[in-house]
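> got a predicted model here, sequence first, then my questions.
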Amino acid sequence: MIVFREFSLLRNAVLVFLATLAVSLALVSASSWHLRRAHFEEAAAVLERDGARLRLAHAETEKEEIRQYQPQFVELRRRGLVGPERRLDWVEAIRQIQEQRRLLPLTYEIEVQQPYRLETTLPTGDYALLGSRMALHMDLLHELDLLNFLSDLRLTGTFAVQDCVIRRAAGASPATGVLAPTLNADCTLNWLTLTPATTPGKPLRGPL
């Protein structure tokens, strides 16, 4: 009987101990879970803060670049490099130069606009560099006719001279008082434009 009473007391103590141990383990587990969650939330907050800082820094950089390059961008757009190609402006400029310089007749052909590749990489951002090739033939009294023509033409737009060949003109002696070419020039120019649109222009020919 005494043994049974002692066992009952011991069993109660064991049960209390087990219950206390279970509660303790539950509390430790809950504390560990809350600690991990707190660490996770802290890491997420740090990532969000760093992301916000990066976005702010990027926005400030873009703002500074816009402030720095906007005048150049406006100037390039004014000169016709940025935006849609200005074929009609080129044609009108050729006609006016020919009249003002009193040049001999010339002919040209402007091909369809195509992507233009440079020898070196040029960062153009969201814009594509396009080129419209123009084959130009000029009858010249002297070399300055060609040089003056190209110099005046650069005021209308941006182009790169791909090649230019000048030859002596062959033909019969001109009549008295009639101007005759002493040279012929055949040049290939590439009119350049930077534009987000890639709609090509149509081939254009014109004798003047």
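That came through, no problem. Residues are numbered from 1 along each chain as shown.
> CA only for contacts and neighbour counts going forward, please
OK.
> now the longest helix along the chain: how far from the chain's centre is it?
Ranked by number of residues, the top helix in the chain under DSSP state H is helix 2-78. Centroid separation between helix 2-78 and its chain, computed with CA atoms, centre = their mean, to the nearest Å, is 41 Å.
> now for it, which elements pack on it?
For helix 2-78, not one helix or strand is in contact under the criterion 3 or more CA pairs under 8 Å, 6 or more residues apart in numbering; DSSP states H and E.
> now do the helix or strand hosting residue 130: distance to the chain's middle.
Assigned by DSSP states H and E, residue 130 belongs to strand 128-140. Centroid separation between strand 128-140 and its chain, computed with CA atoms, centre = their mean, is 23 Å.
> give me the residues contacting the next helix or strand after that strand.
The helix or strand immediately downstream of strand 128-140 is helix 143-153, counting by DSSP H and E. Helix 143-153 is contacted from outside by 90, 93, 94, 97, 98, 101, 103, 138, 140, 183, 185, using CA atoms under 8 Å, 6 or more residues apart in numbering.
> how near is the residue nearest to the first one when sequence neighbours are not counted to residue 76?
Translated: residue 90. Counting by CA to CA, 6 or more residues apart in numbering, residue 90 lies nearest to residue 156, which is 6.5 Å off, once chain neighbours are set aside. According to CA to CA, to the nearest Å, residue 156 stands 11 Å off from residue 76.
> which secondary structure element is home to residue 177?
Residue-wise, residue 177 maps onto no helix or strand under DSSP H and E.
> what is the burial count for residue 39?
Residue 39 is flanked by 12 other residues according to other CA atoms under 10 Å.
> count the residues that sit near residue 56.
12.
> just residue 132 next, same as before
Count around residue 132 with other CA under 10 Å applied: 24.
> tell me the contacts of it?
Residue 132 neighbours (CA under 8 Å, 6+ apart): 110, 111, 112, 113, 114, 190, 191, 192.
> now swap in residue 134 and tell me
108, 109, 110, 111, 188, 189, 190, 191.
> isn't the fifth one up against residue 136?
Read it as residue 188. Yes - shown here, residue 188 and residue 136 form a contact pair, counting by CA atoms under 8 Å, at 6.2 Å.
> any idea how far residue 113 is from the residue nearest to residue 86 when sequence neighbours are not counted?
Take residue 86 and drop its neighbours on the chain: the residue closest to it by CA to CA, 6+ apart is residue 80, 7.0 Å away. The gap separating residue 80 from residue 113 is 15 Å, by CA to CA.
> also this one, for the comparison:
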Amino acid sequence: MKLEQNDWKKLQIPLAILGGIVVVVVVCIVFAQQYKVDQEQALLTQQNQLNAARQRYQSSGLEKEIITEFLPQYQALINKGFVGEERRIEWVERLREQHKNHKLFGIKYSIKQQEKYTPAFATNLGGFTLSRSIMQFELDMLHEGDLLQLTESLSGANAAALILRDCEITRLNEGGALSAQLTANLHAQCELDWLTLREPATIQSVVGP
């Protein structure tokens, strides 16, 4: 069937409407596909957020259990002076106290400025910072047991953490015999490290003063 010019004129409007409908349908299909992609991406994002929140919740529960389990030991380290600010006055008072308790000869001591300490036996401190303050002291002794008594007393159960690094002992009495007047026979020059563990800033902000 051959269409005449008048027939084409009659079909112009229907064809234009049909073309418009086709365009609208194509646009709707494109938008529908894009909407589907956006919704799938939004759903995936929400699922990731939910999984992350679930992991944080589980992690917080585990951290709470760890804190509950080890808090008494951690608090004990704080009370001993191992965790937190250094306690030089307490160190000196303990040295004087133990020196007096054991009735030792005169002692001289000095403490150097605190410095960061990275020993080979503590490679991973979990964000904590280990520092030391070197104490030098000189002590006259009747025998070697005086030095052992002093150092063992300083590192007792409730004492701050320390490491005896070096001691040089020289003999004062060449004869080596004990004197009735309790004259010093030996002289010790020693260095020990008073250790302090500083908390990370995150723990300090949570615990507070």
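Yep, it's here. It should be emphasised that the depicted structure is a prediction, and the values quoted were computed from it without experimental measurement.
> and the TM-score between them?
Scored by TM-score structural alignment, normalised by the length of structure 1, the superposition of the two chains gives a TM-score of 0.83; 195 aligned residues with a CA RMSD of 2.4 Å.
> hang on, the earlier thing: which one of the contacts of residue 134 of structure 1 is nearest to residue 174 of structure 1?
Nearest to residue 174 of structure 1 among the contacts of residue 134 of structure 1, counting by CA to CA, is residue 108 at 24.5 Å.
> hang on, that closest one in a strand?
Yes - under DSSP: H, G, I helix; E, B strand; the rest coil, residue 108 of structure 1 sits within a strand.
> tally of neighbours for it?
By other CA under 10 Å, the residues close to residue 108 of structure 1 number 20.
> residues contacting it?
So residue 108 of structure 1 contacts 134, 135, 136, 137, 205, 206, 207 (CA under 8 Å, 6+ apart).
> again, but for residue 174 of structure 1
Contacts of residue 174 of structure 1 (CA under 8 Å, 6+ apart): residue 180.
> same check, this time on residue 110 of structure 1
Here residue 110 of structure 1 is in contact with 132, 133, 134, 135, 203, 204, 205 (criterion: CA under 8 Å, 6+ apart).
> in structure 2, which of the residues you listed remain in contact?
Retained in structure 2 (both residues aligned by TM-score structural alignment, their matches' CA atoms under 8 Å) from the contacts of residue 110 of structure 1: 132, 133, 134, 135.
> farthest-separated two in those?
132 and 135 (10.0 Å).
> follow-up on the earlier one: across to structure 2, which of the contacts of residue 134 of structure 1 hold up?
When you map the contacts of residue 134 of structure 1 onto structure 2 and apply both residues aligned by TM-score structural alignment, their matches' CA under 8 Å, the shared contacts are 108, 109, 110, 111, 188, 189, 190, 191.
> for the alignment partner in structure 2 of residue 158 of structure 1, give me its contacts.
With TM-score structural alignment as the criterion, residue 158 of structure 1 lines up with residue 161 in structure 2. Shown in contact with residue 161 of structure 2 (CA under 8 Å, 6+ apart): 81, 82, 155, 194, 195, 196.
> isn't the fifth one right next to residue 164, touching?
Right, the one you point to is residue 195 of structure 2. No - using CA under 8 Å, residue 195 of structure 2 makes no contact with residue 164, being 11.0 Å away.
> higher neighbour count, the two?
In this view residue 195 of structure 2 and residue 164 are compared by other CA under 10 Å, and residue 195 has more residues nearby, 23 against 14.
> using the three-state scheme, assign that one.
Strictly by three-state DSSP, residue 195 of structure 2 counts as strand.
> which residue is the nearest non-sequential neighbour of it?
Spatial nearest neighbour of residue 195 of structure 2, excluding adjacent residues (CA to CA, 6+ apart): residue 132 at 4.5 Å.
> now do the contacts for the one you found.
114, 115, 116, 117, 193, 194, 195, 196.
> related to what we said a few turns ago, shared with structure 2, which of the contacts of residue 108 of structure 1?
Where structure 2 agrees (both residues aligned by TM-score structural alignment, their matches' CA under 8 Å), the contacts of residue 108 of structure 1 reduce to 134, 135, 136, 137.
> looking at neighbours, which among the residues you listed is most surrounded?
residue 134 leads these on contacts (other CA under 10 Å) with 22 neighbours.
> name the nearest residue to that residue, ignoring sequence neighbours.
Nearest one to residue 134 of structure 1, counting by CA to CA, 6+ apart, is residue 110 at 4.2 Å.
> relative to residue 207 of structure 1, how far out is that neighbour?
With CA to CA as the criterion, residue 110 of structure 1 and residue 207 of structure 1 are 12 Å apart.
> please apply the same query to residue 49 of structure 1.
65 Å.
> could you do residue 142 of structure 1 as well?
When residue 142 of structure 1 is compared with residue 207 of structure 1 (using CA to CA), they lie 20 Å apart.
> try residue 186 of structure 1
For residue 186 of structure 1, the distance to residue 207 of structure 1 - CA to CA - is 14 Å.
> which of the two has more residues huddled nearby?
The residue with more neighbours, out of residue 186 of structure 1 and residue 207, is residue 186; 16 against 10, by other CA under 10 Å.
> trace that one over to structure 2, please.
So, by TM-score structural alignment, residue 186 of structure 1 is matched to residue 189.
> residues near residue 10 of structure 1, how many?
What residue 10 of structure 1 shows, counting by other CA under 10 Å, is a neighbour count of 12.
> again, but for residue 164 of structure 1
Using other CA under 10 Å, residue 164 of structure 1 is surrounded by 14 other residues.
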